[in-house]
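1. Below: sequence and its predicted model.
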Amino acid sequence: MKGSLFALAGGAFLTLQGVANARISASIGTWQTATITQFTGFVAALLILLLVRDAKWRGFRQVKPLYLIGGAFAAIIIFSNITAIQQMGVTLTVSALLISQLCLTFVIDSRGWLGVNKQKMRLPQFIGIAMMIAGVVILKL
């Protein structure tokens, strides 16, 4: 239940961030907006870390270097979302984003990439993705 609430909150904030970033970008540019967003996100995360005082830094050395670039993906995510929202609107952008996420996680789960447990994908999963794609096509009409 708690995970579902965090997922819903994350989705809502991702949408709000995308809209806000698109507005900021219209005034100062997309990469400038991505820079500001990354910086304010860093400051917010640092403040929360200092308030929570979760001192689990020892495990840092055990993290595979490949996973440490995950934060850098955010710059590409922000740029892509801003550009997509400006060109096709919030609804279609979020719909396409969700389909993209589902398709990639489908591949990651089915192949067991990045250390996740392999999951067997069945017909219901294929039908679900197909329904989402059909929904985006309908939204676009």
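-> The structure has been received and is ready for your questions.

2. From now on I want contacts and neighbour counts done on CA atoms only, so please keep to that.
-> OK.

3. Any idea how far apart the tips of stretch 83-96 sit?
-> Using CA to CA, to the nearest Å, the end-to-end distance of stretch 83-96 comes out at 13 Å.

4. ok, and what's touching that stretch?
-> With contact meaning CA atoms under 8 Å, 6 or more residues apart in numbering, stretch 83-96 is reached by Thr15, Gly18, Val19, Ala22, Thr30, Asn81, Met132, Val136, Leu139, Lys140.

5. Could you pull out the buried residues of that stretch?
-> For stretch 83-96, the neighbour count (16 or more other CA atoms under 10 Å) marks Thr83, Ala84, Ile85, Gln86, Val90, Leu92, Thr93, Val94, Ser95, Ala96 as buried.

6. Selecting buried members of the contacts of stretch 83-96 in ChimeraX, what would you type?
-> In ChimeraX syntax, the buried subset of those is picked out as below (16+ other CA under 10 Å):
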select :15,18,19,22,30,81,132,136
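
7. Could you identify the most distant pair in the contacts of stretch 83-96?
-> Greatest spatial distance in these: Thr30 and Met132, 28.5 Å, computed using CA to CA.

8. try it against this one:
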Amino acid sequence: MVTGILLALLAGSLVSLQTVFNSKVNEKTGSWSTTTMVLFTGFIASFLISLLVEGKNTFSFQHMQPWYWVSGAIGVGVVFCLVQGMKLLGPTFAISIVLTSQLSFALLFDSMGWLGLEKIPFSWNQLLGVLVIVGGIVLFKFGGSKSNTAEKPRRALRSDS
């Protein structure tokens, strides 16, 4: 269980890091170019690592449901929407909403046993947990002072002054 928690924490930090990088790439090029670059470099990296780790089993796709093949297309939507969300909302607010949506849909899929998942009984505590997170996002975004420092333009630091 500890390993799973550590891997989940690492995944969360990597998603946030990737989102910042994607945003910076998007500043120099368009959203579709960013999405293409991100997914292409991800393909190259995962393909090479798969060959090193799994060898010829990389190409073993027996007993896979046909609809699982759309996963890559879903990834296009993920990257594109993240890049646009970051541009419109800023990194912290966008990621907060993404993670809350992810948690909510995971709860729905688990509770219903959809897409071949083992059905896990729904509990009101789980829903309450999601609502607490939503409340935290609302408090984060709209609570506090009236002047939002994130909206103010940032001055570039000058090394010659």
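-> Yes, it's here. If you're wondering where the values come from, they're calculated on a predicted model, not measured in any experiment.

9. TM-score for this pair?
-> The TM-score (TM-score structural alignment, normalised by the length of the first structure) is 0.94; 141 aligned residues with a CA RMSD of 1.3 Å.

10. name the helices or strands packed onto the longest helix seen in the first structure?
-> Scanning the first structure for the longest helix, with DSSP state H as the assignment, gives helix 2-28. Contacting helix 2-28 of the first structure under the criterion 3 or more CA pairs under 8 Å, 6 or more residues apart in numbering; DSSP states H and E are the following elements: helix 30-52, helix 70-88, helix 90-111.

11. Let's have those helices in TSV, adding distance to Gln119 of the first structure.
-> Output for those, formatted as TSV (distance: least, CA to CA, whole Å):
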stretch	distance to Gln119 of the first structure
helix 30-52	32
helix 70-88	23
helix 90-111	5
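
12. Out of these, which is closest to Arg61 of the first structure?
-> Arg61 of the first structure lies closest to helix 70-88 among these, at 15.6 Å (CA to CA).

13. Phe122 of the second structure: what secondary structure?
-> Assigned with DSSP: H, G, I helix; E, B strand; the rest coil, Phe122 of the second structure falls in the coil class.

14. hang on, the earlier thing: nearest to Gly3 of the first structure, out of the helices and strands packed on helix 2-28 of the first structure?
-> Checking those against Gly3 of the first structure by CA to CA gives helix 90-111 as the closest, at 17.3 Å.

15. what angle do that closest one and helix 2-28 make?
-> Computed by axes from the mean of the first three to the mean of the last three CA atoms, to 10 degrees, the angle separating helix 90-111 of the first structure from helix 2-28 equals 130 degrees.

16. In terms of secondary structure, what does the next helix or strand after helix 90-111 of the first structure contact?
-> The first helix or strand that comes after helix 90-111 of the first structure along the chain, using DSSP states H and E, is helix 123-140. On a contact count with 3+ CA pairs under 8 Å, 6+ apart, helix 123-140 of the first structure meets helix 90-111.

17. after superposition, how close is the longest helix of the first structure to the second structure?
-> Helix 2-28 of the first structure: mean distance to aligned residues in the second structure after superposition is 0.9 Å, counting by mean CA distance after the TM-score superposition for the first structure.

18. so that helix corresponds to what in the second structure?
-> Helix 2-28 of the first structure lines up with residues 3-29 of the second structure when matched by TM-score structural alignment.

19. buried stuff in that stretch?
-> Buried positions in stretch 3-29 of the second structure, judged by neighbour count with 16+ other CA under 10 Å: Thr19, Val20, Asn22, Ser23, Val25, Asn26.

20. what's the closest of these to Asp110 of the second structure?
-> For these, with Asp110 of the second structure as the reference and CA to CA as the criterion, the closest is Thr19, at 26.3 Å.
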